[in-house]
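Whatever this is, show me its structure:
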Amino acid sequence: MSAAAVLVWLGMVIAISFIEAPLKFRAPGVTLPIGLGIGRLVFRALNIAEGLLAALALAGTLLAGIGGAALSALGLAVIVLVVQVAAVRPALSRRSDRVLAGETGPRSHAHLIYVALEVLKVAALATAGVLLLKP
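As a prediction, this is how the structure comes out:
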C-alpha cells in the first residue's frame, strides 16, 4: 500500500509540475492570467491529493514497521510538501494576485524555490518508492 501511494504521488508530481505546468502557457490562446488561474486550481488540487497520499503512505509505512532509509526518504518528501504548501505557495499566490491585478515587476524567486523543492521531492519519492518495493 505504501509503495503504491508513493508511486502514484510521484507520477502526479511529474505529470503536473514538469509536464502540464510548463506546457499550458504554450497552448494557443492561453494568456498569462488564464494560465495563472488554471495553475492555482491545479496546484491546489494536486496539493490536496499529495496530502492524502502522504498520509496513506506514512500510515502504511509505520503500520508495516518499515523504517530506515525508506521512512527517511518518505519523511523528506512530506517535509518538502509541508514547506511548499505552508511557505512557498502563499508567496506564489501573493505574486499571482499582483499579476492578475495588472502589476508588472520582476519575476518571483519563490517560483524557482518551488521548482527546486519539486526536484528534491521527486528524488525523495523515487527513492522511497524503490525502497518500499524491496522485500
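
only C-alpha atoms for contact and neighbour calcs from this point on.
OK.

For the lengthiest helix in the chain, name the packing helices and strands.
What stands out as the longest helix in the chain, according to DSSP state H, is helix 32-63. The contact analysis (3 or more CA pairs under 8 Å, 6 or more residues apart in numbering; DSSP states H and E) places helix 32-63 against helix 2-13, helix 68-83, helix 89-100.

Nearest to residue 36, out of these?
helix 89-100 (6.7 Å; CA to CA).

Residue 27 is nearest to which of the helices and strands packed on helix 32-63?
Residue 27 sits nearest to helix 89-100 of all these, at 18.9 Å, using CA to CA.

So what touches that closest one?
For helix 89-100, the surrounding residues in contact (CA atoms under 8 Å, 6 or more residues apart in numbering) are 33, 36, 40, 104, 108, 110-111, 114.

ok, which pair from those residues is furthest apart?
Checking those with CA to CA, the most distant pair is 104 and 114, at 20.6 Å.

this one next, for a side-by-side:
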Amino acid sequence: MDSTSAAVAGAGTFLWLGMVLAISFLEAPLKFRAPGVTIPIGLGIGRRVFRALNLAEAVLAVVVIAAVATGSPSAGVVTPTAVAVAVLLIQLGVVRPRLNRRSDAVLAGEDPAEHRSRAHLYYVALEIVKVVALFWLGCAALA
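Now for the predicted structure:
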C-alpha cells in the first residue's frame, strides 16, 4: 500500500480497535457492577452506548475500506478488512436486532432470568473475531 493509504488505514483501524476494546470489553461489563445500576438502567445505557459505538464503527469502516481500496492492497490487508467489515455487518444486521428485542422485553418487565438469550454470547464471540481482524489489519496496513 502507498504510505498515505497505509497511514489512514492504520489510524482508522487502531481507532476502531480501541473503541471496541474500551466499550465492549471494559465499559459494558463494568456498568452492571456499579452501585445502584439495575438491569433495566444498564440496558438503557448500553443501548445508547452501543448505538453510538456502532455508528462510529460504520464511519470508521467506510474510512478504512476507502483507504484500503485506494492503496493497492495485498491479500494480507484485504482479508482482515473483509473479515472486520463482515463481522460488523453481521452484528448490525443479525445479532443487534435480536439483542434489541430481548432488551425491549426486559425493559417491558420480563424477568431477565426467565428466557436466557444466546444473542449476547454471539455478539461477544463476534467482537473477539473483530478484535483479532482489526489488530491483524492494523499491523498489516502499517507493515
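
For the two chains, what TM-score is obtained?
The TM-score (TM-score structural alignment, normalised by the length of the first structure) is 0.97; 134 aligned residues with a CA RMSD of 0.6 Å.

okay, the longest helix of the first structure sits on what stretch of the second structure?
Mapped onto the second structure using TM-score structural alignment, helix 32-63 of the first structure spans residues 39-70.

ok, the most centrally placed residue in the second structure to residue 111 of the second structure distance?
Residue closest to the mean C-alpha point of the second structure, counted by CA atoms, centre = their mean, is residue 20 at 5.2 Å. Counting by CA to CA, to the nearest Å, the gap from residue 20 of the second structure to residue 111 of the second structure is 29 Å.

same question, residue 66 of the second structure
From residue 66 of the second structure across to residue 111 of the second structure, the span is 45 Å (CA to CA).

Matching residue 135 of the second structure against the first structure, which residue comes up?
With TM-score structural alignment as the criterion, residue 135 of the second structure pairs with residue 126.

Surely its match touches residue 10?
Yes - if you go by CA atoms under 8 Å, residue 126 of the first structure and residue 10 touch, sitting 6.9 Å apart.

any residues in contact with both of these two?
Common neighbours of residue 126 of the first structure and residue 10, counting by CA under 8 Å, 6+ apart, are absent.

what about the residue nearest to residue 9 of the second structure when sequence neighbours are not counted, how many neighbours?
Computed as CA to CA, 6 or more residues apart in numbering, the closest residue to residue 9 of the second structure that is not its neighbour in sequence is residue 64, at 4.9 Å. A count of nearby residues for residue 64 of the second structure, using other CA atoms under 10 Å, gives 25.

repeat for the one 5 residues further on
Residue crowding around residue 69 of the second structure was assessed by other CA under 10 Å; the count is 15.

Check the gap between it and residue 33 of the second structure for me.
Residue 69 of the second structure is 42 Å from residue 33 of the second structure, where distance means CA to CA.

do residue 92 of the second structure as well
Distance from residue 92 of the second structure to residue 33 of the second structure, counting by CA to CA: 26 Å.

Name all residues that make contact with residue 33 of the first structure.
Counting by CA under 8 Å, 6+ apart, residue 33 of the first structure touches 99-100.

ok, for the alignment partner in the second structure of residue 84 of the first structure, nearest residue in space, not its chain neighbours?
Residue 84 of the first structure maps onto residue 91 in the second structure, with residues paired by TM-score structural alignment. Nearest non-adjacent residue to residue 91 of the second structure, counting by CA to CA, 6+ apart: residue 123, 6.5 Å away.
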